[in-house]
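>>> Sequence unavailable; structure follows:
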């Protein structure tokens, strides 16, 4: 006999489940975070692996080839960025002198125009050195912790990706155990939608990064900024953190330009270049490349970024958008959770769906009217 619960009680249970899920994500971060990244990478590599298997390549070898391809691409990107950083550090002395001269100009301007006495140089130097010592200590500790965590992730994630792809049929049969045979078609549809969302987001994001890096580098080269390609690629990679990533990426080249040239207008022009590229990326590039597959409204995306950053830090911010898009697919497929899917949906997509339904209804009525008119004309001829 089925027990019917009040609707409000169901929603209370759902909210308690969400809070419990957040607690689990925070508590088992070291295990769940590599699993989440491995799942997304596995969904991205699944079509390529299937194509290799069609050529009678064993599944294990096809998966290894896919993983090696990803590792080579990431290795080349890391090698390029590291070489640029090493070249950039050779100019730190000149940058420090330029900042010192720029600071003197600012102090003279404040003194002559507002009567603000310049700070004592020895005191300023002592405070700066003390601050740098504290920052360097924190930075070294954070670097050791980050390096250890990165090595762990680099080692574990490929293993998880291999397992997801190799045992995908077994995992599919495992999910079938939770549903009846009549509902397996609906489950297959949901799984296909999840795979489509993940692949569309990740592959589209890679294309967006390439296009944005070309636009950033071209703009900086036109302005004559040194290391323009490095700054352009670095800022484009930060677009994986939606909305705020490219702004963080614009800060570094702006400060570098200000330090090397000493002119504020040059730094402002650099910021304007990144703002223009951000406008193109948000209004034309990303909507055209990614399309409406990841149809999350901006408010839900920002909340997801904050929650992801609070739970898993920078990695949580990176993975928050594709994960909330996958959650929306699950919410839309399960009747009690559909209000949450509606809450996450983009308003423009909802309007397009409604207009599409109205257009279909209008076409059916018009077709019916044509058929009725044709039948009346046939009867008149008889």
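Thanks, I have it. All of these numbers come straight from a predicted model, not from anything done at the bench.
>>> going forward, measure contacts between C-alpha atoms and count neighbours the same way
Noted.
>>> Which other helices and strands does the lengthiest helix in the chain contact?
In the chain, taking DSSP state H as the definition, the longest helix is helix 121-166. In terms of contacts (3 or more CA pairs under 8 Å, 6 or more residues apart in numbering; DSSP states H and E), helix 121-166 is packed against helix 29-54, helix 59-89.
>>> And the next helix or strand past it?
Using DSSP states H and E, the helix or strand that directly follows helix 121-166 along the chain is helix 168-176.
>>> Check which residues of the helix or strand following that following helix are buried.
Downstream of helix 168-176, the first helix or strand assigned by DSSP H and E is helix 184-223. Buried residues in helix 184-223, counted by 16 or more other CA atoms under 10 Å: 187, 190-191, 193-202, 204-209, 211-213, 215-220.
>>> go on, stretch 62-73?
Residues of stretch 62-73 classed as buried by neighbour count (16+ other CA under 10 Å): 62-63, 66-67.
>>> putting a second one here so we can go through both:
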């Protein structure tokens, strides 16, 4: 048994080393596993459906599931299209001279305050000129060629990644349970039952986590869209959808959602007085404060602590460790990866203790 644990540790070390070295492939595989887990119920249901007395072929069921994803993406794009179109119109109609005057007055107030308390030694009007000069120099030094090249590289990487994920997911769905069977075939017979129990528990916890995550996104979307609609904010559904998706990023997601809501609210609103502007900001921040409070008090303890059966302090440490290792993707995938590792270690440790007890009884 001890030799088995040595082999297991060596295997896990090699697995994590491979995953770190080939991080792109590992990320594609993880995303494909998640998408396959989400599409498997729909694919199985379509595969069991009879058409003219025959089952729908599994490959056709997978393609229909893919079509459902494409349709969902198109619908979300249509939801964002009016907002993007309005922002383009606003940018094309910007009065640069008016913006110049609007910026100059607040900067002049700050400058007068600094001069009054002798915190600035320049002559009056120099602060705005320095700011204007810095902006002009930044625009001149901006590498538009490098930006376009980077944008092309990013688009190419995104298309390649999308094709790779679609290809991997297709075969994961086509050969239902193939990956699990191949992994179990590598397990020696004395540890087969223990390995099956570990796989079953991991799958159950991960499915509970994914289902809880979907419920969390739906709840945040519903609360945010309802609150913003009641507050009279334009594009409430668009803001709420962005907030629900951004909430997948732990801790930073709610802030991104609130900032996006403020930007959209300010850019699409019409204000005649400063009080109207302040009141709009207050309404948006109040809605997101309520959503965040509900998420922290009700949703997150239910999803993270109960679904993966881990202490909130564990979740906090693991999320920040994931952020340190892989940034935002690390924060998103930290909990599923930690769940797999923790459950595997606990199940094998229980099996090891049972093995030791059995061995002592047998010797007596």
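Yes, it's here. Keep in mind the model is a prediction, meaning the values are calculated, not measured.
>>> quick revisit: and the helices and strands packed on helix 121-166 of the first structure: which comes nearest residue 171 of the first structure?
The closest of these to residue 171 of the first structure is helix 29-54. By CA to CA, the value is 12.2 Å.
>>> Next, the mean deviation of the closest one compared to the second structure.
For helix 29-54 of the first structure, the mean deviation from the second structure after alignment is 1.8 Å (mean CA distance after the TM-score superposition for the first structure).
>>> tell me, that helix lands on which residues of the second structure?
For helix 29-54 of the first structure, the aligned range in the second structure is residues 23-48, judged by TM-score structural alignment.
>>> how about residue 333 of the second structure, what's its partner in the first structure?
In the first structure, the residue paired with residue 333 of the second structure is residue 319, using TM-score structural alignment.
>>> My error: substitute residue 169 of the second structure in the last question.
Residue 169 of the second structure maps onto residue 161 in the first structure, with residues paired by TM-score structural alignment.
>>> quick one: its match and residue 41 touch, right?
Yes: counting by CA atoms under 8 Å, residue 161 of the first structure sits close enough to residue 41 to count as a contact (6.8 Å).
>>> doesn't residue 274 make contact with residue 250 of the first structure?
Yes: counting by CA under 8 Å, residue 250 of the first structure touches residue 274, with 6.1 Å between them.
>>> which one of those two has more residues nearby?
Shown here are residue 250 of the first structure and residue 274; by other CA atoms under 10 Å, residue 274 has more neighbours (27 against 24).
>>> which SS state does the counterpart of the more buried one in the second structure fall under?
Counting by TM-score structural alignment, residue 274 of the first structure lines up with residue 288 in the second structure. With DSSP: H, G, I helix; E, B strand; the rest coil as the basis, the three-state label of residue 288 of the second structure is helix.
>>> Distance from the chain centre to stretch 276-292 of the second structure, please.
Offset of stretch 276-292 of the second structure from its chain centre (CA atoms, centre = their mean, to the nearest Å): 24 Å.
>>> neighbouring contacts of it?
Applying CA atoms under 8 Å, 6 or more residues apart in numbering, the external contacts of stretch 276-292 of the second structure come out as 220, 223-224, 227-228, 231, 233, 254, 258, 261-262, 265-266, 271.
>>> Which of those lies at the shortest distance from residue 105 of the second structure?
Checking the contacts of stretch 276-292 of the second structure against residue 105 of the second structure by CA to CA gives residue 271 as the nearest, at 17.8 Å.
>>> Grab the nearest non-local neighbour of the closest one.
Computed as CA to CA, 6 or more residues apart in numbering, the closest residue to residue 271 of the second structure that is not its neighbour in sequence is residue 277, at 6.0 Å.
>>> How much space separates that neighbour from residue 232 of the second structure?
For residue 277 of the second structure, the distance to residue 232 of the second structure equals 13 Å [CA to CA, to the nearest Å].
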